[in-house]
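In: predicted coordinates and the sequence they were generated for:
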Amino acid sequence: MTETIPVPSRLALSFKARREELNLTQEDVASRVTALLTPPGKLTQQVYAAFEKGRSQSTRYAPAIAKALDLPIEVLEEEWASAAPAESSRRPILANAKYIEEPIALWGDEPPFGDVVEVPMLKEIALSDGSGQMSVVEQGKVKLGFSKSALLSMDIDIANVVCITVSGNSMEPVIPDGGRAGVDRGRTEVRDGDIFAINHDGQLRVKVLYRTPRGGLRMRSFNRDEHPDEEYSAEGIRSENIEIIGRVFWYSVLR
């Protein structure tokens, strides 16, 4: 399997050239940018390095990086303009949604169907031995917004279903902080590009997974600007105590 070498964007190359001209390290740039951001905003050296090396092709911190490197804002405008497709080469705009014509009915305390699904909730808890280690356990139950028959139609065994709450911004904009997700513990075989819940040494995580050669694993976040890919060899999976809990088959978000 041939490894793809990342190619930095023109903007990343401009930032790197300016950084080297000023004799700054990547850590220096990250610190300067962080000082310009409103707390708790922060740019880490790892995130900046991922952009500069081409592992990330864009960054929302570009204006702040330009300011930290004392580059004129025109540099951003020129680079973005050069990356924009010509009018003649743009794809036709196609709709990917439609209005729901039926009126929306609100539930009361009880859902409109009798066979509502109630499943365990997974949470992280600290072990009682004082070691500071975390463990992922079932704690309480939650009702999901669909019926048992709907799960059966998806070939999902209700006994394998658990619910989790996603925290942090790594999976934004698809699953933002506070979003809930349903996990099928009966499906742990990795399908490249699918979303899975993971027990990572006692930490409950949600990531897009990809298989890598010789039994390895790549974890990907939707917010790749701030959360670069993580890669683990087969040995790394064992030493990091990484366990795939199951496939995320449903998630719900209120914005």
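Out: It's in.

In: every contact and neighbour count from this point should use C-alpha atoms.
Out: Will do.

In: all helices for the stretch 51-200 of the chain, in order.
Out: 62-68, 74-83, 148-153 (DSSP state H, counting those that start in this stretch).

In: so for residue 14, which of those helices sits nearest?
Out: Comparison of these against residue 14 by Cα to Cα identifies helix 74-83 as nearest, at 8.4 Å.

In: structure two is appended below for comparative analysis:
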Amino acid sequence: MTTFTERLNSALKQSGMSQHQLAEKVKISQPAIQKLLSGKSNTSRKIVEIANALNVDLLWLTKGIGKAKLTKNSANATMLGAIDEWDSKTPLDEDEVEVPFYKDVRLSAGNGFADDIEDYNGYKLRLSRSTMRKYGIDKDCAVCLTVYGDSMEPVFRDGSTVGINQADTNIRDGKIYAINHDGLLRIKILERLPGNQVKIRSYNSDYDDETVSLDDITILGRVWWQSSILD
């Protein structure tokens, strides 16, 4: 398997950009880019921006999972329209559904956070019916929770809200799942291994991979959506 440094160097070469151009594009110093390329550093708070600038898949760049998916540059945003205020008394629009939001139940993106997912507080979030239909999410199987910790940064920030599809519990390598691990609610990248084993991965390279028996975890569902506040 290639290293992060090797993948980054390859992606930069394929992009045709110089170190200086990449640094300018993601708004960090050129020496910081040079440290990543030389292997002196293997993570950056700008890793998402770097992957986007190089037009490669973030999971491939950080963990070597999947394909680089190099494609031609194209527009990556769509204007959705104005933002309307609403509260619990506002009628649902035709394209809106409400899903339970376990506001006080937090999924750990660190070393684990003990809590009970059944402790529902009555909060709800409104999501797009058409978006859920597009991704095959049944509203009756969807719940939202809060992410706690930094092991899944920079993709999932501390305090992010994530949507869980409770109907999707079959492990697909490289996908992100909410799991109950010995009473700890966690959000992690999962990968099946021989012998009924599962590898638990984090985006943050400060956290080591873990290998556990499939019997030791309960998969609560796959993470399909997230929302967070940018600094």
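Out: Sure, I can see it. Small disclaimer: the values here were computed from a predicted structure and weren't measured.

In: so what number do they get for TM-score?
Out: Scored against TM-score structural alignment, normalised by the length of the second structure, the superposed chains reach a TM-score of 0.58; 162 aligned residues with a Cα RMSD of 3.4 Å.

In: can I get the helices of the stretch 51-200 of the first structure in a markdown table including mean neighbour count?
Out: Shown next, in a markdown table, are the helices of the stretch 51-200 of the first structure (neighbours: other Cα atoms under 10 Å):
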| stretch | mean neighbour count |
| --- | --- |
| helix 62-68 | 19 |
| helix 74-83 | 13 |
| helix 148-153 | 13 |
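
In: which one of these lies closest to residue 138 of the first structure?
Out: It's helix 148-153; of the helices of the stretch 51-200 of the first structure, that one is closest to residue 138 of the first structure (Cα to Cα) at 20.2 Å.

In: check the mean deviation of the closest one from the second structure.
Out: The superposed helix 148-153 of the first structure is, by mean Cα distance after the TM-score superposition for the first structure, a mean 3.0 Å from where its aligned residues fall in the second structure.

In: which residues touch that helix?
Out: Contact with helix 148-153 of the first structure is made by 115, 116, 117, 157, 158, as judged by Cα atoms under 8 Å, 6 or more residues apart in numbering.

In: out of the residues you listed, which sit inside strands?
Out: Using DSSP state E, the subset of these located in strands is 116, 117.

In: filter the contacts of helix 148-153 of the first structure to the buried ones?
Out: Among these, those classed as buried by 16 or more other Cα atoms under 10 Å are 116, 117, 158.

In: what would these look like in JSON lines with distance to residue 12 of the first structure?
Out: Shown next, in JSON lines, are these (distance: Cα to Cα, whole Å):
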{"residue": "116", "distance to residue 12 of the first structure": "51"}
{"residue": "117", "distance to residue 12 of the first structure": "49"}
{"residue": "158", "distance to residue 12 of the first structure": "48"}
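
In: among those, which one sits closest to residue 109 of the first structure?
Out: residue 116 (12.2 Å).

In: with distance to residue 121 of the first structure as extra columns, can I get the helices of the stretch 51-200 of the first structure in CSV?
Out: Below are these laid out as CSV (distance: least, Cα to Cα, whole Å):
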stretch, distance to residue 121 of the first structure
helix 62-68, 39
helix 74-83, 44
helix 148-153, 17
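
In: between those helices, which gets nearest to residue 214 of the first structure?
Out: helix 148-153 (34.2 Å).

In: now do that closest one: distance to the chain's middle.
Out: Remark: helix 148-153 of the first structure is offset 28 Å from the chain centroid, using Cα atoms, centre = their mean, to the nearest Å.

In: coming back round to it: and the contacts of helix 148-153 of the first structure as a markdown table, adding distance to residue 175 of the first structure?
Out: Compiled in a markdown table, the contacts of helix 148-153 of the first structure are given as follows (distance: Cα to Cα, whole Å):
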| residue | distance to residue 175 of the first structure |
| --- | --- |
| 115 | 27 |
| 116 | 23 |
| 117 | 21 |
| 157 | 24 |
| 158 | 23 |
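
In: residues in contact with residue 193 of the second structure?
Out: residue 199.

In: now for it: what does it line up with in the first structure?
Out: Alignment note (TM-score structural alignment): residue 193 of the second structure maps to residue 212 of the first structure.

In: show me which strand runs longest in the first structure.
Out: Max-length strand for the first structure by DSSP E is strand 134-147.

In: what's the distance between the match of residue 193 of the second structure and residue 237 of the first structure?
Out: 12 Å (Cα to Cα, to the nearest Å).

In: cool, residue 95 of the first structure as well?
Out: Taken as Cα to Cα, the span from residue 95 of the first structure to residue 237 of the first structure is 41 Å.

In: now do residue 215 of the first structure
Out: From residue 215 of the first structure to residue 237 of the first structure the distance is 9 Å (Cα to Cα).

In: what about those two, which has more around it?
Out: residue 237 (17 against 11; other Cα atoms under 10 Å).

In: need the contact list for that one.
Out: Contacts of residue 237 of the first structure by Cα under 8 Å, 6+ apart are 216, 217, 243.

In: what is the nearest of the residues you listed to residue 79 of the first structure?
Out: residue 217 (34.1 Å).
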